[in-house]
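Student: Pasting the sequence and the predicted coordinates here, then a few questions.
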Amino acid sequence: MKIVVLVKQVPDSGAERNLRSDDNTVDRGSANNVINEMDEYAIEEALQVQERHGGEVVVLTMGPAHATESIRKALSMGPDAAVHVVDDALHGSCAVATSKVLAAAIRQLAPDLVICGAESTDGRVQVLPHMIAERLGVAALTGARKLTVEGSTLTIERQTEEGYEVVTASTPAVVSVWDTINEPRYPSFKGIMAAKKKPLETRSLADLGVDAAEVGFAGATSAVVAHSKRPPRQAGNKVTDSGDGGVQLVAFLASEKFV
């Protein structure tokens, strides 16, 4: 089984994140960039499927040149190879354009299974797995907390607020996972050294047959038109009980439409 894992490099969610003042995109140049947390669970799930059923795991990333750092980190966990889609024209791409580029790369790789995180910590739109599956014309098994592979049949437990749903489809398919599905492994020293020698191929928009006018700012279907810093936290309202504390509290809750 050939498995493609989608991996995105994002600014560390534990540090302050900013938008650029010139074009309102995420400022990745000044950030501490890491693998999107949910994608680490996708990598781990792909490796577990490979261990049970054999085959090949390929990491696929779309991003600037410095995303290579995260690709090598992903490879150190165990995948066999990686493909990096990098092109200056991609800057400013929206989710729709991103799905177009990734789908084009996936078609060339022709996997049996695509696994990705349910969301990215910088965008949090949760739409890419669905968009990619639609472009590829395959099933989308999204929000998985458990994945079972039996031959060409995939079964997931889709996590919901009430519990879970059981969803089944045939390969090829796209599966997105939550952080409840497994516990990602730590790269070993041997894995880190081996990652330096694993195949890492770069592909441009021309290699994928995608027109530059369909991506970036030119092809974006949405854009951030303005942004501002989060306002500082204001002091709360203090109720001093002089016999009418309960009345004051209810009045405040009513003003905030809680009661």
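Tutor: Looks like it arrived, so ask away. Residues are numbered from 1 along each chain as shown.

Student: use CA for all of it now, contacts and neighbours both
Tutor: Fine.

Student: in what helix or strand does residue 46 lie?
Tutor: Using DSSP states H and E, residue 46 sits in helix 37-53.

Student: what residues does that helix touch?
Tutor: 1, 3, 5-8, 56-57, 74, 77-79, 115-121, 149, 176-179, 181-185 (C-alpha atoms under 8 Å, 6 or more residues apart in numbering).

Student: Show me how to select, in ChimeraX, the buried members of those.
Tutor: Of these, the buried ones can be selected in ChimeraX as follows, counting by 16 or more other C-alpha atoms under 10 Å:
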select :1,3,5,6,7,8,56,57,74,77,78,79,115,116,117,118,119,120,121,176,177,178,179,181,182,184
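
Student: putting a second one here so we can go through both:
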Amino acid sequence: MALRILVGCKRVIDYAVKVRVKPDKSGVVTEGVKHSMNPFDEIGIEEAVRMKEKKLASEIIVVSCGPQQCQETIRTALAMGADKGIHIDIPAADLSKVEPYHISKIFAKLATENKADVVIVGKQAIDGDNNQTGQMIAANLDWPQATFASKIEKDGDGLKVTREIDGGLETINLKLPTVITTDLRLNEPRYATLPNIMKAKKKPIEKKTAADLGVDLTPKQQVISVEDPPVREAGQKVEDVSQLIEKLKGAGVV
């Protein structure tokens, strides 16, 4: 069983950057801000590479949607061990209007065109924290899905996936083709070595647009305003429990 795996690698504001809201409240500042690959997608690429190393996969195709700089993110994925990349060109000015719904349509089209057996995406991106794209891809393709995966194993002609749920862990068997979203405990991504970084420069990146795939990027929702979280008010010190109770009574808490 040699699988063809399609993996997402979203370019996001780096996790170590303090995000700032634009003065006009229309979104967050992205210009001149350090970007990197979404950590959950990085885990997805690592898992695909490990599957290839175990001879479970024959080809790994990475996909990133966004401006020209997304090709840097794709090159990182190629240096980790992916075979080729697909860049869906979306101008930076339009990117804030693109929703998980649109990305799921794009991935569904690419999965069909590239005859993918498995689609792997991060459970969420650290910018929007939507946790929607993987589920929508599965719905568009009418494929089984395993979200929040912390372990993936071969199981006959399918896969066995251990999922992280509120009550602990759940193990499910999946028929192929399928969609999987990755959780933090699935693996620890490798660092790309210098030889692999050099090799990645020669690996192919195909460039497409959403229109090429027949996907309309017209927004389904409108962002009214983006606000900074409220500043936490200073606390008060009390001398003892009885004073604490009096304060709580005065605040109407007890």
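Tutor: Ah, there it is. Predicted model, so just to flag it, every value in this text is computed and none were measured.

Student: Mind listing what's buried along the helix holding residue 46 of the first structure?
Tutor: Across helix 37-53 of the first structure, burial judged by 16+ other C-alpha under 10 Å covers 37-47, 49-50.

Student: Which member of these is positioned nearest residue 108 of the first structure?
Tutor: residue 46 (19.1 Å; C-alpha to C-alpha).

Student: Aligned counterpart of the closest one in the second structure, please.
Tutor: Under the alignment (TM-score structural alignment), residue 46 of the first structure pairs with residue 48 of the second structure.

Student: quick one on the thing from earlier: what about the contacts of helix 37-53 of the first structure, which are in helices?
Tutor: Among those, the members falling in helices (DSSP state H) are residue 74.

Student: Just give me the neighbour total for residue 189 of the first structure.
Tutor: Neighbour count for residue 189 of the first structure, taken as other C-alpha atoms under 10 Å: 10.

Student: typo on my end, it should be residue 201 of the first structure
Tutor: 11.

Student: That one contacts residue 86, correct?
Tutor: No. The pair residue 201 of the first structure / residue 86 is not scored as a contact, 10.2 Å apart, by C-alpha atoms under 8 Å.

Student: residues in contact with the spatially most central residue of the second structure?
Tutor: For the second structure, the residue sitting closest to the mean C-alpha position, by C-alpha atoms, centre = their mean, is residue 122 at 3.5 Å. Residue 122 of the second structure makes contact with 8, 38-44, 134, 181-183, according to C-alpha under 8 Å, 6+ apart.

Student: what residue of the first structure matches up with it?
Tutor: Looks like residue 122 of the second structure aligns to residue 117 there (TM-score structural alignment).

Student: What is the burial count for the counterpart of residue 76 of the first structure in the second structure?
Tutor: By TM-score structural alignment, residue 76 of the first structure lines up with residue 79 in the second structure. Residues within reach of residue 79 of the second structure, counting by other C-alpha under 10 Å, total 22.

Student: ok, now how distant is residue 79 of the second structure from residue 66 of the second structure?
Tutor: Residue 79 of the second structure sits 20 Å away from residue 66 of the second structure when distances are taken as C-alpha to C-alpha, to the nearest Å.

Student: now swap in residue 20 of the second structure and tell me
Tutor: Taken as C-alpha to C-alpha, the span from residue 20 of the second structure to residue 66 of the second structure is 20 Å.

Student: Between these two, which has more neighbouring residues?
Tutor: Taking other C-alpha under 10 Å, residue 20 of the second structure and residue 66 do not tie; residue 66 has more neighbours (22 against 13).

Student: Now for that one: which residues touch it?
Tutor: Contacts of residue 66 of the second structure by C-alpha under 8 Å, 6+ apart are 11, 87-92, 95.

Student: Please enumerate the helices of the second structure.
Tutor: Counting by DSSP H, the helices of the second structure are 39-53, 70-80, 92-95, 100-113, 133-141, 194-200, 241-250.

Student: tilt between the fifth one and helix 100-113?
Tutor: Orientation check (axes from the mean of the first three to the mean of the last three C-alpha atoms, to 10 degrees): helix 133-141 of the second structure against helix 100-113 gives 60 degrees.

Student: State the distance from the counterpart of residue 235 of the second structure in the first structure to residue 171 of the first structure.
Tutor: Alignment note (TM-score structural alignment): residue 235 of the second structure maps to residue 236 of the first structure. Between residue 236 of the first structure and residue 171 of the first structure the computed distance is 54 Å (C-alpha to C-alpha).

Student: Compare those two (neighbour count), which wins?
Tutor: residue 171 (17 against 6).

Student: Now the equivalent of that one over in the second structure: closest residue in space, sequence neighbours ignored.
Tutor: Matched by TM-score structural alignment, residue 171 of the first structure corresponds to residue 176 in the second structure. Using C-alpha to C-alpha, 6 or more residues apart in numbering and skipping residues adjacent in sequence, the residue nearest residue 176 of the second structure is residue 158, 5.7 Å away.
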